[in-house]
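# Here is my input; please provide its structure:
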Amino acid sequence: MSETTGDAHPDGSRKRVTSWQIRQWWRKNQWLAIGWLWLAAGILGFVGFARYFAALGQSRSFGDLLYLTIQLFVLESGAVEGPAGLELQIARFLAPAVAASTAVLALALLFYERFQLLRLRWIHDHVIICGLGYKGLVLAHGFHERGDRVVVIDRDEDNDLIDPCRKLGITVLIGDAASQEFLALARVDRAQYLFAVSGDDGANADVAVRAHAHVSKQSGPTLNCFVHIVDPRLCDLLRKHGPATDKDNRFTLQFFNVYDTGARAVLAQHPPFDRGPDGEPHLLVAGMGHMGESLIVLGAAKWRAQHGEANERLRISIIDRNAGELVKSLVLRHPQLTTACELVPLTMEIPSPDFVRGDFLFANDGGCDVTIAYVCLDDDTAALTTALALRQKVKEDGVPIVVRMRHDAGLATLLGGLHGDDSRFDGLHAFGLLDRTCRPELVLGGTRETP
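Down below sits the predicted model:
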């Protein structure tokens, strides 16, 4: 069960979502739509003139009709004597309107790009975000709210997240963030922070290398570079060396990972070590992607730190369609887990008949055997469905269920708003991964366990 950190457009009312979808469609298809309008105006004008002259008993050649039609777009041929048919009536208004709209749109695009580049000539102490996924969007929004000036670089001109950024007044450059050209355009030599947050670790590292090469050639303030590494273990290995600083103090490099940071925050907010009926805690992790792995590894480390001398092992049950293989791989990478934990792989689909029965939740005597459950699926709807299914089985036992969701908005907001109003949702706790881990103050502060 792989995890992603992509997400949907920020939730709002049905009207807001519809208007956003219309704007996105127009931004992607505006030139195609204008092309069709040009064609429609031309056809209507040609047919209209042909019928007009036929009604007068006059014969005009194809070339004459085409020339008159073209003149409609510059207001040269629409004024005719006598009644004009419906086609010509529409065409002589539509054609100049389409021509004017095309000119205005072209000028707006031209001057917008020039204006954005002009603004960048004097920008300094700003934040550059390379990669406009949802991590990038949350970071851009957070820094913008702090009052920082933000520049975003993304190679995908059809990215649906460009429009929300530009609406906030954030400059968005379309191009390769790892190129010297776009780093120079973004004035990386004057920036305070640079974040490389695409989904590709290699691309993020390349951005950092190119940025370092660029700023090392020039004088200016220190550039603090933060590189997101998708693999939590690799990120931890890189981070153990501490922030890297070049000899001229022009560049510092730090690594972060939203899954690791999120797992720390979840464990701080929802401690996993409450004792069960048999006196021992029993954790359930549904979904063993990056977030699930981080919860297991960090939970084991906490347990070992608190109970290592007692030689007690923490029991963790793991549900995933490939649970057995994933647990073997995890133990190979973290051999210390075997001394701190008893890992119980439960290989099953979510949902499946075995999962729906929920036998894994109960001991042989029929009592609930799980003390806390963490749902770490990559899809918000699937995660909430899974959490509700677990809740149905343990609603009388007061087992807390923590649901990893993409944002604190949307389904997470719904879940929070229903606490106390609907007993079916008592004990369910939503954790918006990106909103909790991509806050500027949290990323800039490192990986401290924050509530």
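
# switch to C-alpha atoms for all contacts and neighbour counts from now on
Noted.

# Residue 98 touches residue 39, doesn't it?
No: counting by CA atoms under 8 Å, residue 98 stays clear of residue 39, with 10.1 Å between them.

# And residue 364, how far from residue 394?
Remark: distance between residue 364 and residue 394 (CA to CA, to the nearest Å) = 15 Å.

# between those two, which one's more packed in?
Higher neighbour count among residue 364 and residue 394: residue 394, with 22 against 8, using other CA atoms under 10 Å.

# So for that one, what's the nearest residue that isn't a sequence neighbour?
Closest residue in space to residue 394, ignoring its immediate chain neighbours: residue 368 at 7.0 Å, by CA to CA, 6 or more residues apart in numbering.

# so what's that neighbour up against?
When contacts are counted by CA atoms under 8 Å, 6 or more residues apart in numbering, residue 368 touches 277, 361-362, 394, 397.

# contacting residues around residue 140?
Residues 129, 150, 152, 165, 170 are the ones in contact with residue 140 under the rule CA under 8 Å, 6+ apart.

# one more, for comparison:
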Amino acid sequence: MSLLSDTRKRWFLLALLWAAMLVIGITGFIKQGSAHGVDRGTFDNLYLTLQLATIDYSGSSGPMNWQLQLARFVVPILAASTILQTASVVFREEFRRYRLRYAKDHVIICGLGETGARLATAFVAAGQHVVAIEPDAAVAARSGVAEQVDHVLQGSGTDEALLRTAGIDRARRIVVCSGSDAVNVQITQVIARVSASRAKAPVRCAVQLGSANLTGLLRSADLESRGGARISYFNLHERAARALLADDGPPAVEEQAVPHLMILGLGQFGRSLVLALAQQWADAHPGVKLTPTLVDPSARGKWEALRLQHPALDDVCEPTLVDLDLEVPDPDAIDDFLALLAQDPPSWVAIAVADETTALAQAGFMHQHLAWGQVPIVVRMRTQSGLGGLLQPLPDGAPALPGVELFPFLDRTCTIATVDGGVREQLAEAVHEDYLAHLAPDAPTSSLARPWAELTDADRELSRKRVDGITADLDALGLDLVPLRRWGAPEVTLTADEVDQLAGRDHQRWFDDRTAAGWRHGEVRDDEDKRNPLLVPWEDLPDDARSFNRATADELLPMLARNGFEAARR
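Reported below is the predicted structural model:
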């Protein structure tokens, strides 16, 4: 229930109580006057009733009836409540700003457009305190979240003073989604500068970028520490493509069979879907090429651009490219396309065009020319409501169009999981999985020996620090962490000396962390007394412990490759 609704209810309740007390008070004074032979007019009795609010009235000193006994206690309370309620309305803004001074571990959202408003609602629903920053008052009003979040500050996220007012030095995370890539990057730079002196753990900053290409280019920068901020970039089209494949993707096929997949629309979402399909196929069927059909008014040109950005596509995909605009089709082109559908019908269709009306029209077209309800057709729509509601099941549970499924783009991407899924977080999870894989069966019980989803945020922070250490270790060897452009084994091979250096640096980092936490060397491990026999310099470490560290270092580059990165020599 919104704060506005609660406020109105309180005013309505106060009005009812005032009406009831005025009736009771006036009735009591009328009865008192009659008992003592005092003739008062209606306004006199009303005046005396109102005097009860100040605990001072000039009525008779004779015995009071029950109405006056009740009124003289309740009316002052009502008066005080009314004053407090009025003050809460008049000074609400000041109260909220005052509370911001003490806010901590909250979420700051810069931008209340479609993405920001939905993420704000998601964080509030998860029990998080949210402070929003939005320069346009009209946008903030349309977002409908002003009464849900703790406070909405009007201004730009590029304003250092406003970020400090929002409590950036005490916030747990920041989400930047202003709607402009240039502005978002500028806000990121200000956040890095403002949080440079932050004493707490680095604030996690997720930055939305509308361009999937730009997101890819900044992936390596995603891993860099920026003062007191850990910055990650996310793109809704990329996340949406992976979400669609995870839940509504092509049905399972036999290992040797190559499905005929068709994608209509090669905008940002369509191109991201092609790339995600190719990566998924390459992982599941190495050496076998996927043969999708790609339909777009500029299918050939967009495919060539995609190949330039991702050369590995040539090793994975051999598409059929159809330059066709289904809104204004060329007669010969549409005949060729219909012949293609008849000769080699697809086994799965994704309609990835951004315009909802066009998407619905293309869904209807494909539904008419394919086997009735036998070919899954997934249609991208903004949300489940609006035009997307036309594809919702009928009241009796029957599908609106058999075989046609709705994919609500914003509903599936504007989630907490989306902003949590930055590169650093992905690698931190991979590091933890690597730790679990190398954990000895007889290892002592530890709070870390659990799946990533079950860890506390403090436990996850250890893996995040490990990722920070990985980038520093690679840097020390003259290696940069860059987006993986070729799927498969990484091109760089570490020498034995480099593996030894990585293992030694990893041990030293563990040594420093344990020592800072109060651990000391001991001949026998004792968790209660914080003693560990491995708390010695790398040179004094037993051979079996060194071998373990070296094995972990050997697995570093394959682990990075599995998560879309590789090490490149400068």
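
# hang on, the earlier thing: in strands, which of the contacts of residue 140 of structure 1 appear?
Assigned to strands by DSSP state E, the following of the contacts of residue 140 of structure 1 qualify: 129, 150, 152.

# What's the last one aligned with over in structure 2?
For residue 152 of structure 1, the aligned position in structure 2 is occupied by residue 132, per TM-score structural alignment.

# Aligned against structure 2, show me the partner of residue 139 of structure 1.
By TM-score structural alignment, residue 139 of structure 1 lines up with residue 119.

# could the ones in strands among the contacts of residue 140 of structure 1 go into a markdown table alongside neighbour count and distance to residue 268 of structure 1?
What follows is these, written out as a markdown table (neighbours: other CA atoms under 10 Å; distance: CA to CA, whole Å):
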| residue | neighbour count | distance to residue 268 of structure 1 |
| --- | --- | --- |
| 129 | 26 | 29 |
| 150 | 26 | 31 |
| 152 | 25 | 32 |
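
# Within the helices and strands, which one has residue 405 of structure 2?
For residue 405 of structure 2, the element it lies in under DSSP states H and E is strand 404-408.

# which bit of structure 1 covers that strand?
Under TM-score structural alignment, the match for strand 404-408 of structure 2 in structure 1 covers residues 428-432.

# Stretch 229-236 of structure 2 now?
Aligned by TM-score structural alignment, stretch 229-236 of structure 2 falls on residues 251-258 of structure 1.

# can you give me the strands in the stretch 51-200 of structure 1?
Chain-ordered strands for the stretch 51-200 of structure 1, with DSSP state E, counting those that start in this stretch as the definition, fall at 127-130, 150-154, 171-174, 193-196.

# got it, and the stretch 451-570 of structure 2?
Secondary structure of the stretch 451-570 of structure 2 (DSSP E, counting those that start in this stretch): strands at 479-483, 520-521, 531-532, 565-569.

# how about these, which one is nearest residue 235 of structure 2?
Closest to residue 235 of structure 2 of the strands of the stretch 451-570 of structure 2, according to CA to CA: strand 479-483, at 15.2 Å.

# elements contacting the closest one?
Under the contact definition 3 or more CA pairs under 8 Å, 6 or more residues apart in numbering; DSSP states H and E, strand 479-483 of structure 2 sits against helix 457-476, strand 565-569.

# What residues sit buried inside the last one?
Residues of strand 565-569 of structure 2 classed as buried: 565-568 (neighbour count, 16 or more other CA atoms under 10 Å).

# on that earlier part again, could you identify which of the contacts of residue 368 of structure 1 has the most neighbours?
Among the contacts of residue 368 of structure 1, residue 394 has the most neighbours (other CA under 10 Å), with 22 neighbours.

# Which residue in structure 2 aligns with it?
Match for residue 394 of structure 1 (TM-score structural alignment): residue 370.

# how near is its match to residue 331 of structure 2?
Here the criterion is CA to CA. By it, residue 370 of structure 2 lies 19 Å from residue 331 of structure 2.

# follow-up on the earlier one: by how much does the strand holding residue 405 of structure 2 deviate from structure 1 on average?
Here strand 404-408 of structure 2, set against structure 1 after superposition, deviates by a mean of 1.3 Å using mean CA distance after the TM-score superposition for structure 1.
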